[in-house]
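**Student:** Sequence first, then the predicted structure:
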Amino acid sequence: MAELVPPQLLEHVAERFRVLGDATRLGILRALLENGDLNVGEIVARLETTQANVSKHLGVLLRAGIVSRRAVGTTAYYAIADPSLGRLCDIVCDRLREQNAEEARIFAAT
């Protein structure tokens, strides 16, 4: 069984979940997980949103240590910096799939 988080760290855990609790930021992370390093323009094209919106959310992810940035000439490329992110996504998505399958079975039986 996993060790419980000490009470003094709960605010840090809550902040991590707040950072991950935004659909645009999750879209950015998905794009990076699927494609590897991307620049802002490439992320904008994949998310079909604005450059300002992507830049704002990349700043939040960067400050949280979830993504990293490296400069190549005048272009900045972003990558996943937190190796636990893939596992966390797998856990959450697998559980949602299980719940949806269970709900579908219930609806099919009625």
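**Tutor:** Done, it's in.
**Student:** contacts and neighbour counts: CA atoms only from here.
**Tutor:** OK.
**Student:** ok, and what's touching stretch 40-54?
**Tutor:** Contacts with stretch 40-54, where a contact means C-alpha atoms under 8 Å, 6 or more residues apart in numbering, come from 24, 27, 28, 31, 55, 76, 77, 78.
**Student:** closest to residue 107 among these?
**Tutor:** residue 27 (29.9 Å; C-alpha to C-alpha).
**Student:** Might you report the residue contacts of that closest one?
**Tutor:** Contacts of residue 27 (C-alpha under 8 Å, 6+ apart): residue 47.
**Student:** what's the answer for residue 69, then?
**Tutor:** Residue 69 sits next to 62, 76, 77, 78, 79 when contact means C-alpha under 8 Å, 6+ apart.
**Student:** how distant is the helix or strand harbouring the fourth one from the center of its chain?
**Tutor:** Secondary-structure element containing residue 78, defined by DSSP states H and E: strand 75-80. A distance of 15 Å separates the C-alpha centroid of strand 75-80 from that of its chain, computed with C-alpha atoms, centre = their mean, to the nearest Å.
**Student:** adding another structure so you can compare the two:
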Amino acid sequence: MKLDFNDLERVANLFRVFAEATRLALLQELKDRPKSVGELVDALPTTQANVSKQLKMLYDSGLVTRTKQGTSVIYEICEPMVFELCKIACDKLNRPASKPRKLSF
């Protein structure tokens, strides 16, 4: 099936979501369990404002959900394809033609 240009734009927009290291770090932090914004801020070497900005992009793209629990907002991955796509990317980077360091998501 050949995609039209609008469909290709939608695919490109999804790939743009994965094209930022902080967003990938957030997805990696959420891999094992849902976490609050505060937990995510503590886990990453960036500001609360940047974490919130990147979480909004992940939420707007439909990759994570958020729920309010008291004064906290809890984020959780809701799209399992995140792990499949990251595994494919890590497998490509682990091939002999690239750096010898093994990567895993």
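**Tutor:** That came through, no problem. Values in this document were obtained by computation on a predicted structure and should not be read as measured data.
**Student:** Please work out the TM-score for the two chains.
**Tutor:** With the length set by TM-score structural alignment, normalised by the length of structure 2, the two chains reach a TM-score of 0.86; 100 aligned residues with a C-alpha RMSD of 1.7 Å.
**Student:** picking up where we left off before, and the contacts of residue 69 of structure 1, which are buried?
**Tutor:** Those of the contacts of residue 69 of structure 1 that meet the buried threshold are 62, 77, 78, 79, by 16 or more other C-alpha atoms under 10 Å.
**Student:** what residue of structure 2 takes the place of the last one?
**Tutor:** Just to be clear, that refers to residue 79 of structure 1. Aligned by TM-score structural alignment, residue 79 of structure 1 pairs with residue 76 of structure 2.
**Student:** need the contacts of stretch 40-54 of structure 1 in TSV with distance to residue 45 of structure 1, can you?
**Tutor:** Shown next, in TSV, are the contacts of stretch 40-54 of structure 1 (distance: C-alpha to C-alpha, whole Å):
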residue	distance to residue 45 of structure 1
24	13
27	12
28	11
31	10
55	13
76	15
77	14
78	15
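**Student:** State the distance from residue 34 of structure 1 to residue 15 of structure 1.
**Tutor:** Going from residue 34 of structure 1 to residue 15 of structure 1 by C-alpha to C-alpha, to the nearest Å gives 25 Å.
**Student:** ok, now residue 26 of structure 1?
**Tutor:** Remark: distance between residue 26 of structure 1 and residue 15 of structure 1 (C-alpha to C-alpha) = 15 Å.
**Student:** Ok, residue 53 of structure 1 next?
**Tutor:** 20 Å.
**Student:** Check residue 84 of structure 1 too.
**Tutor:** The value you get for residue 84 of structure 1 to residue 15 of structure 1, if C-alpha to C-alpha is used, is 16 Å.
**Student:** do the same with residue 109 of structure 1
**Tutor:** 41 Å.
**Student:** Comparing the two, which shows the higher neighbour count?
**Tutor:** Using other C-alpha atoms under 10 Å as the criterion, residue 109 of structure 1 and residue 15 rank with residue 15 on top: 12 against 7.
**Student:** Please say which position in structure 2 that one maps to.
**Tutor:** Under the alignment (TM-score structural alignment), residue 15 of structure 1 pairs with residue 13 in structure 2.
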